[in-house]
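Colleague: What shape does this take:
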Amino acid sequence: MSITVKYPQYKLDLVKEKEHFPYSLLLLADETVNAINKYVYDSDVYVLKEQEKELAVFCLYQIDKETMELKNIAVSNELQGKGIGSVLIKEIISIARNTSYNHLIVGTADCGVDQIRFYERNGFVKYGIKKNFFLENYDEPIVENGVQLRDMVMLEMFI
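Modeller: Next comes the predicted model:
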């Protein structure tokens, strides 16, 4: 499956072979392969490519018949800050609508100010906190912006 995005030189493909996940990109948004493996095999994984070069990725996980969770979204370092992430959010909304989902959720670290701002700028609103998420779900402490990750901020969008 291929989806046309705003930039005609790029192609968005659904990963069909579960052995070919772009871990180098997925690790930009999640800390360990073990953490990624907890959701990636049960998710629809889409990769943005230019020819065969993988540039960005996102994972959509079905919570129930109405709700999809964005488990991971990552853009290669050279394309960050160029609007690709926002284009991908629009594609995610389109995918959700076309598959009859009306609710998207996403979680990010409570100290991930840039990530929270990105999601809010793209239409998500905060709705909850998963207390001690990072302490309970990762073997090693994770530090971001000089702060150890503890809680996950949950954001949602109704479409």
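
Colleague: alpha carbons only for contacts and neighbour counts from here, please
Modeller: Noted.

Colleague: which residues touch His103?
Modeller: Listed by CA atoms under 8 Å, 6 or more residues apart in numbering, the contact set of His103 reads 66-68, 156-159.

Colleague: List only those of these flagged as buried.
Modeller: Buried subset of the contacts of His103 (neighbour count, 16 or more other CA atoms under 10 Å): 67-68, 156-157.

Colleague: which other residues reach the helix ranked longest in the chain?
Modeller: Selection of the longest helix in the chain by residue count, based on DSSP state H, yields helix 84-98. Residues outside helix 84-98 that contact it (CA under 8 Å, 6+ apart): 5-6, 68, 73-75, 102, 104, 122, 159.

Colleague: same deal with stretch 124-144?
Modeller: The contact list for stretch 124-144, computed with CA under 8 Å, 6+ apart, reads 31, 35, 111-112, 119, 148-157.

Colleague: Out of these, which sit inside strands?
Modeller: 148, 152-157 (DSSP state E).

Colleague: Mind putting the buried ones among the contacts of His103 into TSV with distance to Glu19?
Modeller: Below are the buried ones among the contacts of His103 laid out as TSV (distance: CA to CA, whole Å):
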residue	distance to Glu19
Thr67	26
Met68	23
Glu156	30
Met157	31
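
Colleague: Could you also give me the structure for this next sequence, so I can compare it with the first?
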Amino acid sequence: MDIRRLGAEEKFPMDLLLLADPSKKSVEDYIKRGECFIAEISGKVIGVYVLLPTRPKTVELVNLAVAEEMHGKGIGKLLVMDAINTAKKRGYKTMEIGTGNSSIGQLALYQKCGFRIIGIDLDFFIKHYPNEIFENGIQCRDMVRLSQDL
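Modeller: Model prediction:
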């Protein structure tokens, strides 16, 4: 598997980006301002992440997705670790992530990768998304914020 920055002339893998964030408007906004990285196997894109600078020396991992047929193979963890290493090389001191309260697998993954919960943005998904989101039989209402010193 190869992980690389998406070229300026390449199309964003919207199908994957929308797996992690169902708001096309939000995705289109932050991919213009951030850096998009893809994971490929034999030329096929199987994963993606987006880094977005938010404050001096702080970057947010705003999107992380793995093709559904590739779930359970450790690719998500490899992408998170690549994002951390990329951010360190670029001189960032802090990485942040936000995910839904219903995203149980993602919450576990991020904590396994060294992130700590620093806060909750109550009703974030109710206020900012037009349609209800359900995962794991739980309504996604709140944004759980996590952070890691790099």
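
Colleague: coming back round to it: just curious, which of the contacts of helix 84-98 of the first structure is nearest to Leu55 of the first structure?
Modeller: Val75 (6.1 Å; CA to CA).

Colleague: Now do the same for that closest one: its match in the second structure.
Modeller: For Val75 of the first structure, the aligned position in the second structure is occupied by Val66, per TM-score structural alignment.

Colleague: Over to Leu27 of the first structure?
Modeller: By TM-score structural alignment, Leu27 of the first structure lines up with Leu18.

Colleague: Leaving out sequence neighbours, find the closest residue to its match.
Modeller: Spatially, and ignoring its direct neighbours in sequence, Leu18 of the second structure is nearest to Lys24 (6.7 Å; CA to CA, 6 or more residues apart in numbering).

Colleague: before we move on, what about Gly107 of the first structure?
Modeller: According to CA to CA, 6+ apart, the nearest residue to Gly107 of the first structure is Met154 (4.4 Å).

Colleague: The one you found touches Leu104, doesn't it?
Modeller: No. Contact between Met154 of the first structure and Leu104 fails when scored by CA atoms under 8 Å: they sit 10.6 Å apart.

Colleague: These two - which one has more neighbours?
Modeller: The neighbour comparison of Met154 of the first structure against Leu104 (other CA atoms under 10 Å) goes to Leu104, with 23 against 19.

Colleague: Quick check: that one vs Thr32 of the first structure, distance?
Modeller: Counting by CA to CA, to the nearest Å, the gap from Leu104 of the first structure to Thr32 of the first structure is 24 Å.

Colleague: for Tyr101 of the first structure, same thing?
Modeller: Tyr101 of the first structure is 29 Å from Thr32 of the first structure, by CA to CA.

Colleague: So which of those two has more stuff around it?
Modeller: Neighbours around Tyr101 of the first structure and Thr32, counted as other CA under 10 Å, are more numerous at Tyr101. The numbers are 19 against 15.

Colleague: What's the match for Ala109 of the first structure in the second structure?
Modeller: Aligned partner of Ala109 of the first structure by TM-score structural alignment: Gly100.

Colleague: oh, I was asking about Leu55 of the first structure
Modeller: Under TM-score structural alignment, Leu55 of the first structure pairs with Ile46 in the second structure.

Colleague: what secondary structure does that match sit in?
Modeller: strand (DSSP: H, G, I helix; E, B strand; the rest coil).

Colleague: how deep is it tucked in, by neighbour count?
Modeller: Neighbour count for Ile46 of the second structure, taken as other CA under 10 Å: 22.

Colleague: Now that it has come up, it's in contact with His71, right?
Modeller: No. Applying CA under 8 Å, one finds Ile46 of the second structure not in contact with His71, separated by 9.7 Å.

Colleague: Contact partners for Gln148 of the first structure?
Modeller: Contacts of Gln148 of the first structure were listed using CA under 8 Å, 6+ apart, and they are 141-142.
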